[in-house]
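Engineer: I'd like to go over a predicted model; first the sequence, then the structure.
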Amino acid sequence: MKKAKITAYVDAALFDEIDALAARRRVPKTQIIEAALASFLSPDSAEQSEAAIVRRLDRLTRSLERLERDQEITTEALALFVRFWLTTTPPLPDDTYLAAKAKGKERYGGFVETLARRLGKGTTLMKELPLDLPGSTDPR
């Protein structure tokens, strides 16, 4: 293959790096510069970068779709619970209101402690839910 001569000026520090790499690999500086130029001019590197970005975007999209699904399940479960609670819980008589309020505060404290303990262990409803549904398999 016929070679053409190119004269180019580079920064002295870059020249020293090329010189050191050539000495370490025991190859001519021309070979290192040719490889660097080929890599810079190659459309493959741009296509590889684009493919990597597309793969990452696809992963992010799937992750976002799972988050949206989980959020819909959580919202629907909460809405069903609130609707059920509101339709089945009778109003409190005035003479028991303060006792019920104190009991509610106590129960809420227990709820928060249980929630903190479950989250600390990594146990979540979203992980258990597929196991509770008949015929379901865990997609994760």
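Structural biologist: On my side now, so go ahead.

Engineer: from here on, just use CA atoms for contacts and neighbour counts.
Structural biologist: Will do.

Engineer: helices of the chain, residue ranges please.
Structural biologist: 12-25, 29-41, 43-88, 97-121, 125-132 (DSSP state H).

Engineer: which other residues reach the shortest one?
Structural biologist: Residues outside helix 125-132 that contact it (Cα atoms under 8 Å, 6 or more residues apart in numbering): 70, 136-138.

Engineer: ok, and here's another one to check against it:
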Amino acid sequence: MEKLTHRVRGRITEDNWRALKSAASRKGKSRDRLINAALSCYFSFERDDMRDARIILRLDILTRHLHRVHRDTHVLTEMQALLSHYFFTFAPQYGDKDQEVRAAQGVSLLNEYIDELGERMKGGPKSIKKILDKTITVPEEEFFTSEELENFAALSPKDIGDNFG
């Protein structure tokens, strides 16, 4: 056991005082040793490591979410570009008297648009196939290690909330 040599005076709440008195009444415990142990725990790097683990977990979740948002943005951008291309280039111009022909042609153009979008997303650098492969086949470094999972499992929601309030 370490020798306790320095005296510290301070004030604590009534609840902490009762808990300290109760814990110190057990065999082999003293107020001094309990306070010293609490201060040692407070100043240890383990507390910082646990906080950092929680931050890394949240950053990992945010990064994965951002990756999906980035992928979806690419798909929407390609869709908008193709729609604009069809609208300004391929949409035929009809007079008001040709409403039925216009409606039938609109359905046909929509089907062409959907087919072309599928081909473009499948064949280009931002293809849907590559996007899905990245979503399903995740590189090994994006997974948690067994050690990280054990550290996360040891955390309680109370621990997470205490350091981010």
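Structural biologist: That came in fine, so what should we check first? Predicted model, so just to flag it, every value in this text is computed and none were measured.

Engineer: before we move on, the earlier item: and which of the contacts of helix 125-132 of the first structure is nearest R26 of the first structure?
Structural biologist: D138 (55.1 Å; Cα to Cα).

Engineer: just give me the neighbour total for the residue nearest to the closest one when sequence neighbours are not counted.
Structural biologist: Sequence neighbours aside, P130 is the residue nearest to D138 of the first structure in space, at 5.4 Å (criterion: Cα to Cα, 6 or more residues apart in numbering). Neighbours of P130 of the first structure under the rule other Cα atoms under 10 Å: 15.

Engineer: report the separation between P130 of the first structure and A77 of the first structure.
Structural biologist: Using Cα to Cα, to the nearest Å, we find P130 of the first structure at a distance of 14 Å from A77 of the first structure.

Engineer: swap in A99 of the first structure?
Structural biologist: Taking Cα to Cα, one finds A99 of the first structure at 29 Å from A77 of the first structure.

Engineer: do the same with A35 of the first structure
Structural biologist: 60 Å.

Engineer: T88 of the first structure matches what in the second structure?
Structural biologist: Using TM-score structural alignment, the equivalent of T88 of the first structure in the second structure is F90.

Engineer: quick one: the residue nearest to D138 of the first structure from E65 of the first structure, how far?
Structural biologist: Taking Cα to Cα, one finds P130 of the first structure at 17 Å from E65 of the first structure.

Engineer: what do you get for K29 of the first structure?
Structural biologist: For K29 of the first structure, the distance to E65 of the first structure - Cα to Cα - is 51 Å.

Engineer: so between the two, which is more surrounded?
Structural biologist: For K29 of the first structure versus E65, neighbours defined as other Cα under 10 Å are more numerous around K29 (17 against 12).
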